[in-house]
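fold the following, please.
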Amino acid sequence: MSLLIVSLDTTALNIALPSMERDLHASTAGLQWTIDAYTLVLASLLMLAGSTADRIGRKRVFMVGLAVFTIGSALCSAAPNLEALIVFRMVQAVGGSMLNPVAMSIITNTFTDARERARAIGAWSAVVGLSMAAGPLVGGLLVEAVGWRAIFWINLPVGLAALLLTLRFVPESRAARARRPDPVGQLLVIALFGCLTYAIIEVPQAGLAAVAPYAAVAFAALLALLWYEPRREEPLIDLRFFRSVPFSGATVTAVAGFAGLGGFLFLSTLYLQNVRGLDALHAGLWMLPMAFLCFVSAPVAGRLVAGRGPRLPLLIAGVSMTACGVLFAAFGAETSNTTLFIGYVLFGLGFGFVNAPITNTAVSGMPRSQAGVAAAVASTSRQLGQTLGVAVIGAVLAAGVDASSYADTFVAAARPAWWIVAGCGLTVLVLGALTTGAWARRTAERSAQRLAPREGRDTAAAVGAGS
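Sure, this is the predicted structure:
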C-alpha cells in the first residue's frame, strides 16, 4: 500500500501537469520543480531513513513515514500557489523516504530464502505496474471531474488504512547492532543532489554562468563524499557495496531506467495535452497501453528473476526502452497514431521488466543487518534517476521549444530528449549483459564476506537467483 500511494502519486501527477500549469501559471521549470522537489528530497533522505530503520526499528520508522506522507498529501491538496506546492511536496518526500526502502528491508528480513525473496519482491514490484496502469486513468478522471488537487486526496484513505494495517500485522525488526548516524555524510549527499539538480533545471533560463557555482558545489560534495565516507567506521554509504558488480550494475541501471521513465512521462504528458490538445482523461487513456504492459510485465519479470536470474529481464527491458526512444527520435512516432501506440507499448514492456531485477540484485548478497541501507541505495538510485531524467530532458525541451509557437516546435525540440531516453535504454541493455554473469556473482560473494565482519559477522543473505 505504501508503494501504491508513492507510485500512484507520481504517475497521476504527471497527467495533471498541464492543468497545474494553467491554474498556477507555471513555467516549464516550475513544472519540473513540482516533480523534482519531491524526488530530490526523497533521494537525499533515503539512505538516512534506511539506516535509521535498521537502528531504531523498521516498523516504527515505516509508520512515521506513512503519517508524514499522508499529512504532506493533505497540504499539497490545499496549496494556494506554486511555491507552496513545491514546499508541501518536500514534506511529502520526507515521509516517502521512510517508506519504500524500509518496506524492502522488512521483506528482506521476512523472506530469507533467495527464491522466496525473489518471488516476494516480484509481487511487491507488481504494485508499480498497478500504479502505472491506474495512475494515468485515475489521474485523468480526477482532474477532469474535480481538479488537480484531487490527485492528492486519494493518498489520504490509503495512507490511513496502511497505517492501521501496519500497526496490526507488521512485526517490529531491527539490526542486531545499532549503526551510528553520519550527519556529515548526509549533508554532503543533500548538497550533491540539490545543487546538481538546481544547476540542470535552471541553466536554460539562468544561463551557464549563473548555475556554475552550484555545479562546483555539487562536484566538491562528490569529492568530499569519496574522501570522507571510507574513513568512517560506520558510513552513511559503505562504498564497499560497490565492489559487488551486480550491486553497482543495479545502481547504475536504476538511474538509467528511472531517468528514462521520468523523461518519458514528462514528454508524453506535455505532448498529449499541450500539442494534441487532449484533456487529462483522454491523455490518460492514451497512456494506458504503456501502463498495461508495465502491469503485465512486472510479475513476469519477478518470476524470471526467481527462476533464471536477472539477465533476461534486463535484456528485454534494455531492448524495448531503446527501441521506444529511437522510434520517437528518428522516426517521429508522434506523427502517427499507430507509431505512437507502438512507442508506448515498447516503453511499458521495457520498464515493466526493469524494476524487479534492480530490487532483488541490490539486496542479494548483502548482510541482512545492512538490508535497509542496501535497499535504500537502490531506492536512492531510482529517485536520483527520475530527478535527473526530468531535469535533463525538461532542460533540453525548454531550450528548444518556442513559447510563441509551442505546438509547432514541440516535436522538433523533443527529438534530442528522445535520444536521451534511447541512451537510457541502451545503458540498461549493456549493463544487463555485463553485470549478471558468473564473474559478477563471485564479486558479490566476496563483497558479502568483506561486509559481514563490520556487522559482527552477521549471517549474510545468500547470493541467490537475483544476484
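
okay, CA-based contacts and neighbour counts for the rest of this
Noted.

can you tell me what sits against stretch 102-110?
Here stretch 102-110 makes contact (CA atoms under 8 Å, 6 or more residues apart in numbering) with 49-50, 53, 58, 61-62, 117, 120-121, 173, 363, 368, 371-372, 375-376.

7 Å instead?
For stretch 102-110, contacts defined as CA atoms under 7 Å, 6 or more residues apart in numbering pick out 50, 53, 58, 62, 117, 368, 371-372, 375.

there's contact between residue 290 and residue 341 in this structure, I believe.
No: under the criterion of CA atoms under 7 Å, residue 290 is not in contact with residue 341, lying 8.4 Å apart.

neighbour count winner among these two?
residue 290 (26 against 17; other CA atoms under 10 Å).

quick one: which helix or strand includes the closest residue in space to that one that isn't next to it in sequence?
Spatial nearest neighbour of residue 290, excluding adjacent residues (CA to CA, 6 or more residues apart in numbering): residue 348 at 4.0 Å. Assigned by DSSP states H and E, residue 348 belongs to helix 337-363.

who does that helix touch, helix- and strand-wise?
With contacts defined as 3 or more CA pairs under 7 Å, 6 or more residues apart in numbering; DSSP states H and E, helix 337-363 has these neighbours: helix 114-145, helix 245-270, helix 280-308, helix 311-331, helix 371-400.

now tabulate those in TSV and tack on distance to residue 462.
Converted to TSV, the helices and strands packed on helix 337-363 look like this (distance: least, CA to CA, whole Å):
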stretch	distance to residue 462
helix 114-145	6
helix 245-270	14
helix 280-308	13
helix 311-331	18
helix 371-400	12
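
and this one, so I can compare the two:
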Amino acid sequence: MAEDTKELTPGRRRVVLAICCMSLLIVSLDNTALNVALPALRSDLGASVSGLQWTIDAYTLVLASLLMLAGSTADRIGRRRVFATGLVVFVLGSLLCSLAPTLETLVVFRMVQAVGGSMLNPVAMSIITNTFTEPAARARAIGVWGGVVGVSMAAGPLVGGLLVESVGWRAIFWLNLPIGLAALLLTLRYVPESRAPRPRRPDPVGQVLVAALLGCLTYAIIESSLPFAGVAALALAGILFYEPRRREPLIDLRFFRSAPFSGATVIAVCAFSALGGFLFLNTLYLQDVRGLSALQAGLAMLPMAAMTFVFAPLSGRLVAARGPRPSLLLAGTGMAAGPLLFAAFDAETSTPLLFTGYVVFGIGFGLVNAPITNTAVSGMPRAQAGVAAAVASTSRQVGQTLGVAVAGAVLTAGLGTAAYGGGGAGGADPLAGFVDASRAVYWIITACGLCVLLAGALTSGAWARRTADRTARLLEETAGPQTAAKAPSS
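Okay, the predicted model is just below:
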C-alpha cells in the first residue's frame, strides 16, 4: 500500500517536511555538538586519540551498516512505522549515552543511538521523495533538508560548547530527548503511512557482508591492523560476487550503471570524508593548541557553519533551476580551496587566513548536499526510493567514518601519542608541532575536494543523464509493472 500523496494539502506537506527535518536536526546536532566536547571527554574519561575516534566512528559505522537495511525495511513494512521506531530507539540511546560511566560504555550506547538513527535519515528522505513528487518542489524540499545540516553545524558547536562549560558533556545527549519526543508525537499525528508497491525481500547475507566490510575497514585504519584490512577486502569480494546473483539484493549493483547515481555516491563519500576530517582536526586544534574553551571553539567555527546554513537552501534552489552541475562544480571548488589554505599556506598560523579557510570550506559543503540527494533519487523507480536514498545516506556516513579514522591515524602518527594534548612534537612548540603533523591530513582533505569537483563534472552532463535513463528502464523492466512509477528526473 502506498499513500496517495496528491491528497495531502500544501500545508500538511510542509508539516511532513518539518517533521523529517526535526529528525535530521537531532542526528546532525548530536554529532556536531559532540565534536566540540571531545577534549572534555578525553579529560573526563581518559580517552586517547583512538578513543575519541571511536566515540565518533562507532556511531557513524553502525549507522552506515544499517541504513540500507532500514531503507528497504521501511519500503516493505511502512515508512512511518520504521521512522517512529527509529525516534524511540534514538531517544533511548541518547538517554543511555548521558548516563555512560566509562568510555567503553559510551561507545556501546552510541551504537544503540546509531541503530535508531539508521531508521531516521534515509526513511525521512524516502518520505520526502514520496511527498514531493514534482522535480522542482522536491529539489526545494531537499534544499530545506540540506539547510538543516547548516543549522546543526551553526548551532551544534555553540550549543555543545555552552553545555560543556555550564553543565558538562552529558547534557549534549539530553538535548535530543525533548526534540525526539516532539518529533515522535507529530509523526504519529501527521505523517501518512506509505510502502513500496513491491518491496524487496530481506538479504541477511548481504547485510553481514556490508557490516563486515565497513567495520573491519574502519578498525584497520584506526588501529593500523593489516589482518582486519584483509577481512575487509574479502568482505568486498563477497559483496561483488554474491549480491549480483540474488534476485533482490540488499545492494542492487545495477544502480551504479547510472553515472549520476555512481557520481553521487563518490561525491558523498569524498565530501563527508573531508567534513569529518576537517571538524576532527579543528576541534582538537582550537582547544588543545590555541587553548580556547569549548564555547570559544564553537564560536570560532561559526563562519564555516554560517556559510553552510546560507548556501544549503540556495543550492536546493539552484538544483531546481539549473540541475546539479553548477552546485557540484562550485562545491568541489570550495571544498578543495578551503583545506588547501591549511595544507599549502599554514592557515593555522594566521587568524585571517584561518577564518578564510573556514568560510570557503563552509560554502563548498553547503552547496554539496542538495545535488547529492537529488541526483541519487532522480530517475529511479519511486518504489526503490527508500533504497536509493539509503545508499546516498550510507555513502555520507561511510565518508564521515573514514574521514575521522584517517585524520586521527595520520595526526597520531605525526604527533606521537605521547605528545598529544601536551603541546605538539616534543612539547616545544604546540602550534608548530600541530601544523606539521596535520599538513598531510589537509592535503588528503584537499584531494577529497578535488574528487568532488571531478566527479561532479564527469557525472552531471548529457551522457550521464542517458545512463540514468537506461538504468531506470532496466530496473522497471526487471521489477515488473507495479513499480512503473518513476521518480522524475531533474
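
quick TM-score on the pair, please.
Once superposed, chain against chain, the TM-score is 0.97 (TM-score structural alignment, normalised by the length of the first structure); 458 aligned residues with a CA RMSD of 0.8 Å.

to residue 205 of the first structure, which of the helices and strands packed on helix 337-363 of the first structure lies closest?
The closest of these to residue 205 of the first structure is helix 371-400. By CA to CA, the value is 8.3 Å.

so where in the second structure does that closest one end up aligned?
Across the second structure, the stretch matching helix 371-400 of the first structure (TM-score structural alignment) is residues 385-414.

give me the mean deviation of that stretch from the first structure.
After superposition onto the first structure, the mean distance of stretch 385-414 of the second structure to its aligned counterpart is 0.3 Å, using mean CA distance after the TM-score superposition for the first structure.

what lines up with residue 340 of the first structure in the second structure?
Using TM-score structural alignment, residue 340 of the first structure lines up with residue 354 in the second structure.

just residue 222 of the first structure next, same as before
Aligned partner of residue 222 of the first structure by TM-score structural alignment: residue 236.

in this structure the residue nearest to residue 290 of the first structure contacts residue 291, no?
Yes: with contact defined as CA under 7 Å, residue 348 of the first structure reaches residue 291; the gap is 5.8 Å.

tell me the contacts of the match of residue 222 of the first structure?
residue 213.

could I get the full set of helices for the stretch 101-250 of the first structure?
With DSSP state H, counting those that start in this stretch as the criterion, the stretch 101-250 of the first structure has helices at 114-145, 150-153, 155-169, 183-206, 208-228, 245-270.

out of the ones you listed, which is closest to residue 33 of the first structure?
Using CA to CA, the nearest of the helices of the stretch 101-250 of the first structure to residue 33 of the first structure is helix 183-206, at 8.1 Å.

so who does the closest residue in space to the match of residue 340 of the first structure that isn't next to it in sequence touch?
Once flanking residues are discounted, residue 354 of the second structure sits nearest to residue 347: 4.7 Å by CA to CA, 6+ apart. For residue 347 of the second structure, the contact set (CA under 7 Å, 6+ apart) comprises 341, 353-354.

ok, residue 347 of the second structure to residue 442 of the second structure distance?
Distance from residue 347 of the second structure to residue 442 of the second structure, counting by CA to CA, to the nearest Å: 11 Å.

quick one: residues contacting the closest residue to residue 289 of the first structure other than its chain neighbours.
In space, and not counting its chain neighbours, residue 289 of the first structure is closest to residue 345: 5.4 Å by CA to CA, 6+ apart. For residue 345 of the first structure, the contacting residues are 289-290, 293, by CA under 7 Å, 6+ apart.

out of these, who's nearest residue 402 of the first structure?
residue 290 (28.5 Å).

coming back round to it: distance from the match of helix 371-400 of the first structure to the middle of the chain?
7 Å (CA atoms, centre = their mean, to the nearest Å).

is it true that residue 102 of the second structure touches residue 47?
No: the criterion here is CA under 7 Å, and residue 102 of the second structure misses it with residue 47 at 9.5 Å.

between those two, which has more neighbouring residues?
Shown here are residue 102 of the second structure and residue 47; by other CA under 10 Å, residue 47 has more neighbours (20 against 13).

what's the match for the more buried one in the first structure?
Alignment note (TM-score structural alignment): residue 47 of the second structure maps to residue 26 of the first structure.

again, but for residue 213 of the second structure
Under TM-score structural alignment, residue 213 of the second structure pairs with residue 192 in the first structure.

separation between that match and residue 95 of the first structure?
Separation of residue 192 of the first structure from residue 95 of the first structure (CA to CA): 21 Å.

over to residue 232 of the first structure?
27 Å.

and these two? which has more neighbours close in?
residue 95 (26 against 13).

the more buried one -> the second structure?
In the second structure, residue 95 of the first structure lands on residue 116 (TM-score structural alignment).

from the contact counts, what lies against the strand or helix carrying its match?
Take DSSP H and E as the rule and residue 116 of the second structure turns out to sit in helix 103-117. Here helix 103-117 of the second structure touches helix 49-77, helix 79-98, going by 3+ CA pairs under 7 Å, 6+ apart.

for residue 336 of the second structure, find the nearest of those helices.
helix 49-77 (23.6 Å).

quick one, the closest one and helix 204-223 angle?
160 degrees (axes from the mean of the first three to the mean of the last three CA atoms, to 10 degrees).

from the contact counts, what lies against helix 49-77 of the second structure?
By 3+ CA pairs under 7 Å, 6+ apart, helix 49-77 of the second structure packs against helix 103-117, helix 121-131, helix 204-223, helix 385-415.
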